[in-house]
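>>> One predicted model, sequence on top.
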Amino acid sequence: MDKMISAENKQIINRIHCIKGHVNAVEKMLIEDRPYDEIIFQLEAIRSAVAKTTSVAAQHYANTCISETLQNGDKNIEALKKPIEILMRVSQYKVLSNE
């Protein structure tokens, strides 16, 4: 039985495919003995893509936790402690993005 993939998960999967493409490009560049400035540029693209993907996943997780807490009428702030901690940790990746 095929499971429906949410729009949020599709977005993350698409970003992972992009990251894989960058990693494959770096491997090919190393095999071809390309200049390191080009390789470093690709590595920076990987780092940026991972940071953005992490931010998107963290936002989705926080939104899900908040929605579930509100739907359940839970007034216990402890239910939001973990998503807040994750958003704070991820915020070191610069700006949280809605891309």
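Right, received. Where do you want to start?

>>> all contacts plus neighbour counts: C-alpha atoms, from now on.
Fine.

>>> Report all helices and strands that the top helix by length along the chain contacts.
The longest helix of the chain (DSSP state H) is helix 36-71. Helices and strands touching helix 36-71, by 3 or more C-alpha pairs under 8 Å, 6 or more residues apart in numbering; DSSP states H and E, are helix 7-31, helix 81-90.

>>> Okay, one more to line up with it:
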Amino acid sequence: MENPVNEVVCHNESDTSCRKSHHPEPVKKNLTTRLNRIEGQIRGIKGMIDKDVYCDDIITQLSAIQSALNSVAKILLEGHLKGCVVDRLSEGDEEVLDELVVTIQKLMKK
């Protein structure tokens, strides 16, 4: 049986490629809007570099992008905590706590 290109085949429930989040449509729209804005900012920085814009001005724009990415991460983390983590804990899956610690450590490296 052939699979469509974007279909994920799940062999068992512990396979992390099978997990999906379930964001409400308004949250998805918010995240997409923010990421589109960030994408535009990155294109703008590329243009600034091509035009030899003063380094400090580029660094200021990079800082704004980092802040915007942190906002996206906060929204995703909140949804993850209130949705995925709560659901998995209620199913008795305490492994999610170890996963969450690693995720938070990754976010704090930045």
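Noted; the coordinates are in hand. No experiment lies behind these values; they were computed from the predicted model shown.

>>> And the TM-score between them?
The TM-score (TM-score structural alignment, normalised by the length of structure 1) is 0.68; 87 aligned residues with a C-alpha RMSD of 2.6 Å.

>>> circling back: the longest helix of structure 1 versus helix 7-31: what angle between them?
170 degrees (axes from the mean of the first three to the mean of the last three C-alpha atoms, to 10 degrees).

>>> sorry, back to before: any chance of a markdown table for the helices and strands packed on helix 36-71 of structure 1, columns distance to E44 of structure 1?
Formatted as a markdown table, the helices and strands packed on helix 36-71 of structure 1 follow (distance: least, C-alpha to C-alpha, whole Å):
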| stretch | distance to E44 of structure 1 |
| --- | --- |
| helix 7-31 | 10 |
| helix 81-90 | 18 |
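
>>> Now do the contacts for the residue nearest to the spatial centre of structure 2.
Centroid-nearest residue in structure 2, with C-alpha atoms, centre = their mean: A73, separated by 5.4 Å. Taking C-alpha atoms under 8 Å, 6 or more residues apart in numbering, we find A73 of structure 2 in contact with no residue.

>>> What distance do you get for the counterpart of it in structure 1 to K94 of structure 1?
Residue correspondence, TM-score structural alignment: A73 of structure 2 in this structure matches T54 in structure 1. Distance from T54 of structure 1 to K94 of structure 1, counting by C-alpha to C-alpha, to the nearest Å: 11 Å.

>>> Stretch 46-60 of structure 2 aligns to what range in structure 1?
Going by TM-score structural alignment, stretch 46-60 of structure 2 lines up with residues 27-41 of structure 1.

>>> Endpoint to endpoint, that stretch covers what distance?
13 Å.

>>> List the contacts of the closest residue to A25 of structure 1 other than its chain neighbours.
With sequence-adjacent residues excluded and distances taken as C-alpha to C-alpha, 6 or more residues apart in numbering, A25 of structure 1 is closest to Q42, at 7.6 Å. Counting by C-alpha under 8 Å, 6+ apart, Q42 of structure 1 makes contact with H22, V23, A25, V26.
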